[in-house]
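> quick one: sequence plus predicted model below, questions after.
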Amino acid sequence: MKTFSFINKKGGVGKTTITVNMAYAIAESCDLRVLVIDNDDQGNDSQFFDADPEKSLADILLGKAEIQDVIQPTRYSNIDIVASGAALLDANVAVIKDEEIVQQTILKESLEKVAANYDVCLIDNPPTINASVINALVASDEVIIVTTPDIYGIRGVAQMADYIEAIKEYNPALRFRGCLLNKFSSTPHGFRCIELLGSQFPLFRTRIRYTKDKLEASAEEKKSIFEYSPNCGFARDLVQFFKELLAGE
């Protein structure tokens, strides 16, 4: 199982939209088994997949349940999810306070128990740094910083790149795969952002266009963009991105 984390300290960059639609694309197009980890107490991934937040990542972090008992099926046969909700807030505090456990490796050790059941694991992380995010990065093979073509998104990249390096103390094999530019438009400003990011950090060749109306409508109907509007710019770009990602270049 290959585990990917999507992250940025800035909110609103589209991590959840990327995660849920990537899960669908990989599962349906490649016929691969995908596990989604909702690592955000807002639980947006969980809501999209109609998962029960009462059985969640918080239970794994607190040692109240084994991951096999927390994983839930979704309406898509090749996609399962570990849900999250408000309980993750308290779980993060409790994990940090508990000095008798090895805090950083809880999720990694849990995922090892189910690794044979999946081909790909996608972790959607919140715009913050806490115990569950540390666990996600320690459990990941590769991390992708999702950003937008604006100064605040780019500042978030610099902060996260430094943090990823620090996490390598606990996960030396962690690879910062690159920055994914989301909500991109072919404007002089957009291309300046590409130049600025590319001069400092690894950058995916694929840029994701923002098809706002179709993305909002598909989310309201709890459909992937590939079910709702498979030929829109976002859908076509995301296909190119997941091919680039899985190629391992």
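Thanks, I have the structure now.
> rest of the way, CA atoms for contacts and neighbours
Will do.
> for Ile79, which non-adjacent residue is closest in space?
Val34 (4.9 Å; CA to CA, 6 or more residues apart in numbering).
> from what I see, the one you found and Ala115 are in contact.
No: Val34 is beyond contact range of Ala115, at 10.5 Å (criterion: CA atoms under 8 Å).
> so those two - more neighbours on which side?
Val34 (27 against 15; other CA atoms under 10 Å).
> how are the strands of this protein distributed by residue range?
Per DSSP state E, the chain carries strands over the ranges 2-7, 34-38, 72-73, 79-82, 120-124, 142-147, 175-184, 203-209.
> may I see these organised as JSON lines, with distance to Glu227 added?
Shown next, in JSON lines, are those (distance: least, CA to CA, whole Å):
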{"stretch": "strand 2-7", "distance to Glu227": "23"}
{"stretch": "strand 34-38", "distance to Glu227": "18"}
{"stretch": "strand 72-73", "distance to Glu227": "19"}
{"stretch": "strand 79-82", "distance to Glu227": "15"}
{"stretch": "strand 120-124", "distance to Glu227": "20"}
{"stretch": "strand 142-147", "distance to Glu227": "23"}
{"stretch": "strand 175-184", "distance to Glu227": "20"}
{"stretch": "strand 203-209", "distance to Glu227": "18"}
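> adding another structure so you can compare the two:
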Amino acid sequence: MKTVAIINLKGGVAKTTTAVSLAELLAEGDKRRKRPGSRVLLFDNDKQGNASRIFGTYEREQEAGACRIIKTGRIAGNIRDTEVENMDIVTCNYFMELAELEIKADTVNTQHGRYKSALGEIDGKYDFCIIDNPPDLGMNVINAMVAADEIIIPVCLDAYSLDGLEELVEQINQIRALNPKTRLAGVLITDYEKSDTSEAAESWIRAKSGCPVFSQKIRHSKKAKDATFYRLTPLHYSIRSGAAQDYKAFAAEYVQKFGGPAAGERS
């Protein structure tokens, strides 16, 4: 099973949209490219629970799966079905705040390797685990990075996002001390609108940031914004929208570059 963490320290850069779109597209496969659907676990690691809400699995009154996993390091009983074929989900909610306080107070057991241990229990059951993360570096995000094989960083082409990119890359390099196999799969440019400024920013990030950057960009799309209101992915809200088509192309680029079941990597 390949674990992919979607991370950025800045909010509003389409982390959740990227995570749910990639998970959904991997699960559905691509008939045109003769890529079969993969077995996917979407892991909601954000206390806001937006990924959980999209798939109708958000739990308000009781502790969600991710909260129990980070406390116990066990995944059994914490996976739920979704209506998407081949895709299951680990949910998250605001109980994550209490869970993080609890594990920070635990000075006996390892704090940073709990997701890695839990996901090890289901290695072979899924082809991919896609982890959606909040815009911070809490213990749950550190756990996600330690568990990840690959990290994808969605960025908007503004100064705040680009400033935070350098700090996040430094954190990824530090995480390699705990997880030497993790790598930065690439930066994904999101909410793209063509202008002189955005073109200059894109040139800088591709040539001078020192980070790999996906060729595919995700265009700004009002349909993608509207989809969040209706708790849908861009593909389910408007398959013909620019963002939906861009995410399809991005998923294809990701699989082409990093492999998957069609490339013989099924667990």
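Alright, I've got the coordinates. This is a predicted model, so every value here is computed, not measured.
> on that earlier part again, which of the strands of structure 1 sits closest to Ser224 of structure 1?
strand 79-82 (12.5 Å; CA to CA).
> what residues in structure 2 pair up with that closest one?
Aligned using TM-score structural alignment, strand 79-82 of structure 1 spans residues 87-90 in structure 2.
> now that stretch on structure 1. Mean distance?
Stretch 87-90 of structure 2, aligned to structure 1 and superposed, deviates on average by 0.8 Å (mean CA distance after the TM-score superposition for structure 1).
> now do the buried residues in that stretch.
Neighbour-count burial for stretch 87-90 of structure 2, with 16 or more other CA atoms under 10 Å as criterion, is recorded at Met87, Asp88, Ile89, Val90.
> give me the nearest residue to the third one, chain neighbours excluded.
The shortest distance from Ile89 of structure 2 to any non-neighbouring residue, by CA to CA, 6+ apart, is to Leu42 (4.6 Å).
> counterpart of that neighbour over in structure 1?
Match for Leu42 of structure 2 (TM-score structural alignment): Val36.
> check Leu137 of structure 2 too.
Checking TM-score structural alignment: Leu137 of structure 2 goes with Ile129.
> tally of neighbours for that match?
With other CA under 10 Å as criterion, Ile129 of structure 1 counts 14.
> got it, and the one 10 residues further on?
Ala139 of structure 1 has 25 neighbouring residues, counting by other CA under 10 Å.
> how near is the counterpart of it in structure 2 to Ile205 of structure 2?
Taking TM-score structural alignment, the alignment pairs Ala139 of structure 1 with Ala147 from structure 2. Here Ala147 of structure 2 is placed at a distance of 27 Å from Ile205 of structure 2 (CA to CA, to the nearest Å).
> mind listing the helices for the stretch 1-150 of structure 2?
15-28, 50-54, 65-72, 95-104, 114-120, 139-147 (DSSP state H, counting those that start in this stretch).
> whereabouts in structure 1 does the fifth one align?
Put plainly, it is helix 114-120 of structure 2. So helix 114-120 of structure 2 sits over residues 106-112 in structure 1, by TM-score structural alignment.
> so what's the gap between that stretch and the chain middle?
Averaging C-alpha positions (CA atoms, centre = their mean, to the nearest Å) puts stretch 106-112 of structure 1 16 Å from its chain's average.
> same thing with stretch 30-38 of structure 1?
The answer for stretch 30-38 of structure 1 is 11 Å, by CA atoms, centre = their mean.
> so for it, what gets flagged as buried?
So, applying 16+ other CA under 10 Å, buried residues of stretch 30-38 of structure 1: Leu32, Arg33, Val34, Leu35, Val36, Ile37, Asp38.
> and the nearest residue to the match of Leu137 of structure 2 once chain neighbours are set aside, how far is that from Glu227 of structure 1?
Closest residue to Ile129 of structure 1 in three dimensions, ignoring its sequence neighbours and counting by CA to CA, 6+ apart: Lys9, at 7.5 Å. Separation of Lys9 of structure 1 from Glu227 of structure 1 (CA to CA): 30 Å.
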